[in-house]
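In: okay, here's the prediction I keep looking at, along with the sequence it came from:
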Amino acid sequence: MSRLRRLLVPVAVAGVAAGALAVPASAAPAPTCDTTSASYTYVVLYQPGASQRTVDTELAAKCGTKVAYYPEIGVAIASSRNADFADRIGVLRAYSGGKDVAAKAAARAGLRSAVGMLEQTESVAAGDDLSAQQWDMRAIHAPEANKVNQGSQSVTVGVLDSGIDAKHPALAHAVDAGASAGCNTGAPDTAAASWLPTTSDHGTHVAGTIAGRDASRGFTGIAPGVRLASVKVVNDDGYIFPEAAVCGFMWAGKHRFPVTNNSYYIDPGMFYCRNEAGDAAAYEAVRRAVTYSTEHGTLNIAAAGNSGFDVRTQTVDPNRPHKVDASCGILPKSIDGVVTVSAVGYAGTKSYYSNYGSVTVTAPGGDSGQKPPAGQGAGCPLSTIFNGGYGTKCGTSMASPHAAGVAALLASTHRHAPPRALSALLTAEADPVACDVSACQGPEQNNSYYGRGLVNALDAVR
């Protein structure tokens, strides 16, 4: 689902760590902490390799409690009731997405509602012929690929999303409970209740596109032979906060998933700026986690976004009132090594809602204005939903798992290929799509709308 940028705070963090170690806990005066206000979760930056003691000592001294600590990347997850916790730690080192959302709840609710409308599920009647409605699979030659290679069970795709319904007839064969975890607290929880879906079928829909298989209904995903790990990073309110993403990428890297799918942007974004208070900590925490996963063999694939703009020319964050410049990016897709996927509809042209400008490849995400012929389904891709059912959704969220499924086939046919090699194969075997409007810039082989082209499942297994 990185740009190897210079770390934002090594000197400052080193100073804090050294100070924390230099003063015995018994000599430090007890802090006056808020015990009644709402508690929020923060990502907090340390030097990679900083000790647990260093983290525990500083957090306790500044009215925080450790939830999790990832020493490999120097990122702690902490909770605090103190409104000034980030100020105590340092605003370039600590950030809470939940606290930010609470402060701007009314404005954010409208944006979240708009996203929900685009990706709303439309159920499909039980008696329908599902294979005939899978135009998206035919567009990338998945049926032909399935006849050659359906993917290897030794390949696990991490679905960082809202959870996967492991009892769905098309998914029960694929979901690996032992590799699944809930990450919404920032610490991995392997209890089934933490990674199963609750309020959203989004992750279940994504999972079906990657590896679904239901012969009784004629439904087949791109790589039905691979395994799926449900890594739940979306909370019941529909938010993906930095601490959940950090946990998810660390889980993927530690379990060496060859591929992850990330059909989201990290809230409350949209853009995080490396030089801005608060944002800097979130950006760096996610960057470190993504980089860790990449270095441990994971190719991360992410949706381009559904705002319909060129990400390179944005000057204002539509979700938060701050300026956007070259130091800003949408997470996780702006991190080096992440494959970014735009969406096309049935006609093969960019979906009206799809972001563009920094795109690696494109894939079917659907478009209500590009309708298939009668009998070939709706304009949005069909996949698995709650209660063993099937339904359609549109969005770059639906395009991204098409690319992840093809990457899973590549990982099956090129065992132990590192992430950059898989990414190179994915782009080399994509079918170039030429620009069709003036807003699209670049040659057929690599342009702002379609990147290197439409992913091709058949080429991945030949």
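Out: Perfect, thanks for sending it.
In: from here on, contacts and neighbour counts on C-alpha atoms
Out: Fine.
In: endpoints of stretch 318-330, how far apart?
Out: 12 Å (C-alpha to C-alpha, to the nearest Å).
In: how about it: buried residues?
Out: Going by neighbour count (16 or more other C-alpha atoms under 10 Å), the buried part of stretch 318-330 is 318-320, 324-325, 328-330.
In: want to throw those into TSV with distance to R53 and secondary structure?
Out: Output for those, formatted as TSV (distance: C-alpha to C-alpha, whole Å; DSSP: H, G, I helix; E, B strand; the rest coil):
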residue	distance to R53	secondary structure
P318	40	coil
N319	37	coil
R320	36	coil
V324	37	coil
D325	38	coil
C328	33	strand
G329	33	strand
I330	33	strand
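In: want to try JSON lines for those, with distance to N149 as columns?
Out: JSON lines is the format used below for the buried residues of stretch 318-330 (distance: C-alpha to C-alpha, whole Å):
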{"residue": "P318", "distance to N149": "43"}
{"residue": "N319", "distance to N149": "43"}
{"residue": "R320", "distance to N149": "45"}
{"residue": "V324", "distance to N149": "44"}
{"residue": "D325", "distance to N149": "44"}
{"residue": "C328", "distance to N149": "40"}
{"residue": "G329", "distance to N149": "37"}
{"residue": "I330", "distance to N149": "35"}
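In: got another one to weigh against that:
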Amino acid sequence: MSRLRRLLVPVAVAGVTAGVVAVPAAAATPSCDTTSTPYSYVVLYQPGDPQRVVDTELAAKCGTRVAYYPEIGVAVASSRNADFADRIGVKRAYSGGKDIAAKAAARSGMRSAVGALEQTQTLAAGNDLSAQQWDMRAIHAPEANKIDQGSGSVTVGVLDSGIDPAHPALAKAVDPRSSTGCITGAPDPTAWKPTNSDHGTHVAGTIAGKDAARGFTGIAPGVRLASVKVVNDDGYIFPESAVCGFVWAAQHGFQVTNNSYYIDPGMFYCRNESGDAAAYEAVRRAVTYSTQRGTLNVAAAGNSAFDVTKQTKDPNRPHRIDSTCSILPGAIDGVVTVSAIGYAGTKSSYSNYGAVTVTAPGGDSGQRPPSGQGEGCTLSTVFNGGYGTMCGTSMASPHAAGVAALLASKHRNAPPQALTALLTAQADPISCDASACVGPKQNNSYYGHGLVDALDAVH
């Protein structure tokens, strides 16, 4: 994750009553903008509010419904009106796209959240790639594969830029019936394939890829993959796309999701800040809903090389942050957050820390393996049936998701909380090795509970 960029309880939100949103029965037809660029918004309602209430209010305030998720009381709306959020209530509505457009002059300071810190899109040398998979050996995946490669009844949702179903290592794993596009905030089962980014394809190969001809094997090649496309062609993941993705995962019975991103356009969202409050709550409700429905969500910690608990400024947006502000979705209760290590087994130079559950190989160009054992970054699947290396907590997160998939395969019907307990209990503890790292070996700010272990997961 870099440049390419918590039981559900109704929460009182400014502008929302304890029941439904009150809309005048005979409201006058508003004067609505019909020519300006439309933007998408997440809009908060009370869980269970009927769709007619949503449609009535949106129409009265110059918006149209794109999607509505009554289970969590979150709508996705489109409006051309610049004052749409003000009409709805700024703590009930937010648009990431409009936020970016409004700050276009400073866009160089706004980075999209998905991507790899470093990437090489060239084919790996040699026919047998297994020797170059130092990351798999680090977590004992080859030994685990000899015992259990995961169950086909387990689905891992890859919320990302899409998965290439034609790649020889992924063709048997990708399930088109469970896949969907979520770019607009509404599910589109025809729009889950990648377009201009193979980030999701690389992530997918780490989780469940298998190519016997090239000697490449992921962590859990026996499980199914669902491509849930949440990254647009500019590399952004807006709140409405993430909401759609988590609800889709919940309603389609995914046991695990991988989320190698943070919600754009800001890095931190603040629960008490106008606009941010709506986005934070919408994503929180969606993640919590999926957890309640049996999905374990795994997320990347981020690539800014800082302690996420001690930041006072958002590097992507000019606003101060405090204890009410968090990186989403990783900070939401129940999400497993993953930091990255390199070949030497120490924290990758770029990896965030401070609120970490576990760690996993994400690579580091400064921690190079011996000759013949690959590059400093991790090897996986890329476009055109190829293989390439990428570095980032984006690459660490799918290692943890793959081990979680093995646990879900062995412990059928185990709830997310139980899978998390197993994942952390079986992790191999790593002691602090720098002054910035605080905490005991069993749970510290750099490595959380330790390095995920695929072999322990199948025993």
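Out: Done, it's in. What you are looking at is a predicted structure, and each value in this text was computed from that prediction instead of being measured.
In: quick one: TM-score?
Out: Once superposed, chain against chain, the TM-score is 0.96 (TM-score structural alignment, normalised by the length of the second structure); 455 aligned residues with a C-alpha RMSD of 1.7 Å.
In: from the buried residues of stretch 318-330 of the first structure, which is closest to G366 of the first structure?
Out: Distance to G366 of the first structure, by C-alpha to C-alpha, is smallest for I330 among these, at 22.0 Å.
In: looking at the second structure, name the residue matched to the closest one.
Out: Residue correspondence to the second structure (TM-score structural alignment): I330 of the first structure is matched to I327.
In: from the chain's centre, how far out does stretch 398-410 of the first structure sit?
Out: Stretch 398-410 of the first structure sits 13 Å away from the centroid of its parent chain (C-alpha atoms, centre = their mean, to the nearest Å).
In: what's the matching range in the second structure for that stretch?
Out: The aligned range for stretch 398-410 of the first structure is 395-407, by TM-score structural alignment.
In: distance from the matching stretch to the first structure after superposition?
Out: Following the fit onto the first structure, the mean deviation recorded for stretch 395-407 of the second structure is 0.1 Å by mean C-alpha distance after the TM-score superposition for the first structure.
In: measure the residue most central in space within the first structure to N300 of the first structure for me?
Out: When the first structure is reduced to its mean C-alpha position, the closest residue under C-alpha atoms, centre = their mean turns out to be N262, at 2.4 Å. According to C-alpha to C-alpha, N262 of the first structure and N300 of the first structure sit 7 Å apart.
In: what does D237 of the first structure correspond to in the second structure?
Out: So D237 of the first structure corresponds to D234, using TM-score structural alignment.
In: skipping its backbone neighbours, what lies nearest its match in space?
Out: Distance criterion C-alpha to C-alpha, 6 or more residues apart in numbering; nearest residue to D234 of the second structure, sequence neighbours excluded, is S112 at 7.7 Å.
In: coming back round to it: and the gap between the match of D237 of the first structure and A105 of the second structure?
Out: From D234 of the second structure to A105 of the second structure the distance is 16 Å (C-alpha to C-alpha).
In: how many other residues sit next to Y95 of the first structure?
Out: The number of residues packed near Y95 of the first structure is 32, by other C-alpha atoms under 10 Å.
In: pretty sure it sits against Y42.
Out: Yes: Y95 of the first structure is within contact range of Y42, at 5.2 Å (criterion: C-alpha atoms under 8 Å).
In: aligned to G269 of the first structure, what sits in the second structure?
Out: Checking TM-score structural alignment: G269 of the first structure goes with G266.
In: any idea how far its match lies from I72 of the second structure?
Out: From G266 of the second structure to I72 of the second structure the distance is 23 Å (C-alpha to C-alpha).
In: kindly report the same for H411 of the second structure.
Out: According to C-alpha to C-alpha, H411 of the second structure stands 28 Å off from I72 of the second structure.
In: neighbour count: the two, which is higher?
Out: For H411 of the second structure versus I72, neighbours defined as other C-alpha under 10 Å are more numerous around I72 (27 against 15).
In: which residues does that one contact?
Out: 8, 46-48, 285-286, 289 (C-alpha atoms under 8 Å, 6 or more residues apart in numbering).
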